[in-house]
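>>> What follows is a protein structure lacking sequence information:
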């Protein structure tokens, strides 16, 4: 499978994951709205996700995959299988103790994540209960990360990329069928979502097993204490542990920011955590589709250019990626800033999700939209450093930006509440991207190609017309007045989006921009 086909496959499956994720949020918004109980679920769900992103998919994956790939290249299949067995054994024992501690310490974890839930005793107790039930999800996902590292090393990309869809399907089933059934049994309906999370974790792990068995890499876990001692002494285990420490610092920055923002949001108006969650789900579409695709395609190409000492090709790849960011992220940001209310209304304004919830979620979405260009540009610029084997610089920048973001929270949150949190993240992303860009330019690694001035004016002109069109559609239509006519509202939104695409790209073509230059690369 070629690099382009692999990237295309990952992008398509990422899109499927985002669509099912959006459907899950729509159903949750319609079923539960934004309340103390939904805040409790979102906080409880973020706790295992926090540890998953920090360790399993973060530091562990970054350390495990290089060691695994080196073992396969140098030592052969048999030694690689032994390494997988030893790592799986250590992981199983560590996760067992972690889950025991997590379940026992759920009240402390909830307080550390969102002490503001104490304002609603029901919300805090519900969050503790849900955390205890959902914490084992981290065990499922840690082994999913282990399996994904193995399968990706063997160039089996489809299964790891598709598995997030299964979690979304499980949560859709939990909200659509589980919640009403729980309610009919006299059980709080939100508890069905915890069952959906565990089911989703089990499904994601189960589909990895046949794929691992086909390549002969299904791990054997040692259940005896002596097996753990042997696994811990294995050189590969020690190497991965050593590599995890610096990787953990880099991964932890984003998670610490999420932790702090959730803590602040929990002290604001009830529903704030949920409003930010719903807005973030919409933000994941452009950031995942464009950012993930560019990250997958560019990093190996940049590394190859760097290894070949081909500075022109290296700079040209960065230039191509950045122009794609400007071409697609600028109109996306304009859309989020001018068309947020219709987007949120059409997607979320059903059932328990009120007009007030639409307004508050729209404000959060606009805050995120202000930094969309930076959020996506980082996916191009950071690989520029990684390809040069410079991980420290992006980490240092991220740490400084984290401090800056929290300082902005002090200024913005008192005036803008939860929307201030989103805006601070957006501004921080812009600062991060600009800093990375200047760093690459100052090192002489990136030299902007000629024509940026004309290209920028073309994009700005097309985006200005796009903004006028979208603002007209926002003000001329009462997007909240479609009671009982959901299909009509969806159809009108579709026409508006198609019209926006035509306005933007026709304007670019009339201005003389050659779009084929982006496809040829």
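Nice, I can see it. Note that the structure is predicted; figures quoted are calculated from it, not measured.
>>> drop to CA atoms for contacts and neighbour counts, all remaining ones
OK.
>>> max-length helix in this structure?
For the chain, the longest helix by residue count, based on DSSP state H, is helix 235-266.
>>> Pull out the buried residues from it.
Taking 16 or more other Cα atoms under 10 Å as the neighbour-count basis, helix 235-266 is seen to contain the buried residues 236-237, 240-241, 243-244, 247-255, 257-266.
>>> Then stretch 115-124?
Applying a neighbour-count criterion of 16+ other Cα under 10 Å, the buried positions in stretch 115-124 are 115, 116, 117, 123, 124.
>>> what do you get for stretch 358-376?
Neighbour counts using 16+ other Cα under 10 Å place 358-376 of stretch 358-376 among the buried residues.
>>> Using neighbour counts, pick out the buried residues of the one helix or strand residue 15 maps to.
With elements taken from DSSP states H and E, the one containing residue 15 is helix 3-32. Buried positions in helix 3-32, judged by neighbour count with 16+ other Cα under 10 Å: 6-7, 9-32.
>>> Wait, residue 164 touches residue 19, no?
No: contact between residue 164 and residue 19 fails when scored by Cα atoms under 8 Å: they sit 11.0 Å apart.
>>> Now do the contacts for the spatially most central residue of the chain.
Relative to the mean C-alpha position of the chain, the nearest C-alpha, by Cα atoms, centre = their mean, is the one of residue 284, at 6.3 Å. Residues near residue 284 by Cα atoms under 8 Å, 6 or more residues apart in numbering: residue 18.
>>> Take this one as well and set it beside the first:
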């Protein structure tokens, strides 16, 4: 695809993902309003983290590992072998996954004792919900295999749409059936979501040439390489979830009721906010990273990675500052109703701000991981991932006992991601030999300056709006968010133009060139 086509594809994918995340916000707001910060909420959220959210890392690992394999066959127009590889992976993984599911169902009480040692009051409820959601692993695996197949065919729109039906199903359930079936019905609906995410992709896969045929060969060389590669990639893609599940949730469950739910509610906003940009860009660019290296064009590859990093600096820095500044009205607007009171708002807003601090680190790590995978290097991402886990454990252990208290736990995760991203960038530069450090630093500093000036303006505007009386709290909070977002965006662009930030200058030059061409 040409550069313009690539930009358009990224824009469409980000737009669809943004809409999907917005619907997801509505879903999460309804879940929060129904459950609040109760023991039921903690049980559901921990079960979700222990099953679906953990399995997502496996699904993402499958997608990342399979895309280059599928793309390689399709580049040679070899649909027969592409289907053979995919069918072997489907059948072989299903055997493995069925085994994991059975073991998970049998031993979930023992696992939950480890990851939630403070869950005595609602332990059996957590076990039951975990057992309901555990079979989702089967459909997560199938869904992500088809995501890889479609993206390997350079079809990005359908994978961006797969969450729509499931989100609508959850919303429908919460409105009409929650009072009758409660949190157990919610767990069943969560399982059904993943069945739908798999099924919605099948027609598109068939349309571009996929045909199912039973083929299973554990000794197949491609499959063996797939397994060897996917294990470290699953670990790396799951680093954030491992931090939440093994460190944040474990420490949080021991120091007070509702803390696990606060972490979950904050992540329901934070993760979609950062991933809508990061994954929207890397989903399209990862196949292109591979394409550059297949043709031995290392310079094009490193330039592409540097360009993506600069784009992330420009986009994520104002998002970080903005999210911290409007965290209170945002949490209030989404969750504050029914069981979710002002104390819960304050708690979750503090957690959200702490996680938002590490947004740029999250984005940089994801881009560089994709770069390392394109280089067929999985050892370095694993090394950095282990460093992040160790740092988070140490920081959390000491900060939770400091004056910061509970908020020291999410803050530790952010600090670990930031330090980890710096380590990763240094190792990536060493691996490729050439990287525009000066250009990256220049873009980072200018984006920070523009973001700080934007933040000062948004801070005063937010306080002015909050000082006025409104007919309802919801209108007050949404007005604060919309006005701060619009004014903040305008201020950021103005300051970016004044200090000649690279991304802004590039867009202006493209606009001038287009106008000159039209004339």
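Everything's here; your move. Computed from a predicted model, the values in this text were never measured in an experiment.
>>> on that earlier part again, so how much does the next helix or strand along the chain from the longest helix of structure 1 differ from structure 2 once superposed?
Sequence-wise, the next helix or strand beyond helix 235-266 of structure 1 is helix 272-286, with elements assigned using DSSP H and E. Its aligned residues in structure 2 lie a mean 1.8 Å from helix 272-286 of structure 1 after superposition (mean Cα distance after the TM-score superposition for structure 1).
>>> do stretch 238-248 of structure 1 as well
Its match in structure 2 and stretch 238-248 of structure 1 itself, once the structures are fitted together, sit a mean 3.4 Å apart by mean Cα distance after the TM-score superposition for structure 1.
>>> what's near enough to touch residue 183 of structure 2?
For residue 183 of structure 2, the residues meeting the contact criterion (Cα under 8 Å, 6+ apart) are 40, 44.
>>> swap that for residue 67 of structure 1, sorry
With contact taken as Cα under 8 Å, 6+ apart, residue 67 of structure 1 is in contact with 236, 239, 240.
>>> Show the subsequent helix or strand relative to the helix or strand harbouring it.
With elements taken from DSSP H and E, the one containing residue 67 of structure 1 is helix 61-75. Beyond helix 61-75 of structure 1 on the C-terminal side, the first helix or strand identified by DSSP H and E is helix 77-104.
>>> by how many degrees do that following helix and helix 235-266 diverge?
With axes from the mean of the first three to the mean of the last three Cα atoms, to 10 degrees defining the directions, helix 77-104 of structure 1 sits at 30 degrees from helix 235-266.
>>> May I see the buried residues of helix 77-104 of structure 1?
Neighbour-count burial for helix 77-104 of structure 1, counted by 16+ other Cα under 10 Å, picks out 80-93, 95, 98-99, 102-103.
>>> Now it on structure 2. Mean distance?
In the superposition with structure 2, the average deviation recorded for helix 77-104 of structure 1 is 2.9 Å (mean Cα distance after the TM-score superposition for structure 1).
>>> And that helix, what does it pack against?
With contacts defined as 3 or more Cα pairs under 8 Å, 6 or more residues apart in numbering; DSSP states H and E, helix 77-104 of structure 1 has these neighbours: helix 61-75, helix 121-134, helix 137-153, helix 225-233, helix 235-266.
>>> C-terminal to it, what's the next element?
Going down the chain from helix 77-104 of structure 1, the next helix or strand is helix 106-114, by DSSP H and E.
>>> looking at structure 2, where would I find the counterpart of that next one?
When helix 106-114 of structure 1 is aligned against structure 2 using TM-score structural alignment, it corresponds to residues 108-116.
>>> so what's residue 41 of structure 1 up against?
With Cα under 8 Å, 6+ apart as the criterion, the residues that contact residue 41 of structure 1 are 126, 127, 130, 190, 193.
>>> Tell me the spacing between the aligned partner of it in structure 2 and residue 348 of structure 2.
When structure 2 is aligned by TM-score structural alignment, residue 41 of structure 1 is paired with residue 44. Residue 44 of structure 2 sits 17 Å away from residue 348 of structure 2 when distances are taken as Cα to Cα, to the nearest Å.
>>> show me where the stretch 351-500 of structure 1 has helices.
For the stretch 351-500 of structure 1, applying DSSP state H, counting those that start in this stretch gives helices covering 355-369, 372-386, 392-416, 418-442, 452-476, 486-510.
>>> what number of residues lie near the equivalent of residue 321 of structure 1 over in structure 2?
With TM-score structural alignment as the matching criterion, the partner of residue 321 of structure 1 in structure 2 is residue 308. Counted by other Cα atoms under 10 Å, the residues lying close to residue 308 of structure 2 total 20.
>>> Please identify the helix or strand for residue 308 of structure 2.
Assigned by DSSP H and E, residue 308 of structure 2 falls in helix 298-325.
>>> matching residues in structure 1 for the next helix or strand after that helix?
Later in the chain than helix 298-325 of structure 2, the nearest helix or strand by DSSP H and E is helix 327-335. The counterpart of helix 327-335 of structure 2 in structure 1, counting by TM-score structural alignment, spans residues 340-348.
>>> Tell me roughly how far the matching stretch lies from structure 2 on average.
Using mean Cα distance after the TM-score superposition for structure 1, stretch 340-348 of structure 1 ends up 1.9 Å from its aligned counterpart in structure 2, as a mean over the superposed pairs.
>>> What lies in contact with that stretch?
Taking Cα under 8 Å, 6+ apart as the rule, stretch 340-348 of structure 1 contacts 26, 29-30, 355, 358-359, 361-363, 365-366, 474, 479-480, 486, 489-490, 493.
>>> ok, back up a step: got JSON lines for the helices and strands packed on helix 77-104 of structure 1, with distance to residue 405 of structure 1 too?
Supplementary listing: these in JSON lines, determined by distance: least, Cα to Cα, whole Å:
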{"stretch": "helix 61-75", "distance to residue 405 of structure 1": "26"}
{"stretch": "helix 121-134", "distance to residue 405 of structure 1": "27"}
{"stretch": "helix 137-153", "distance to residue 405 of structure 1": "28"}
{"stretch": "helix 225-233", "distance to residue 405 of structure 1": "39"}
{"stretch": "helix 235-266", "distance to residue 405 of structure 1": "8"}
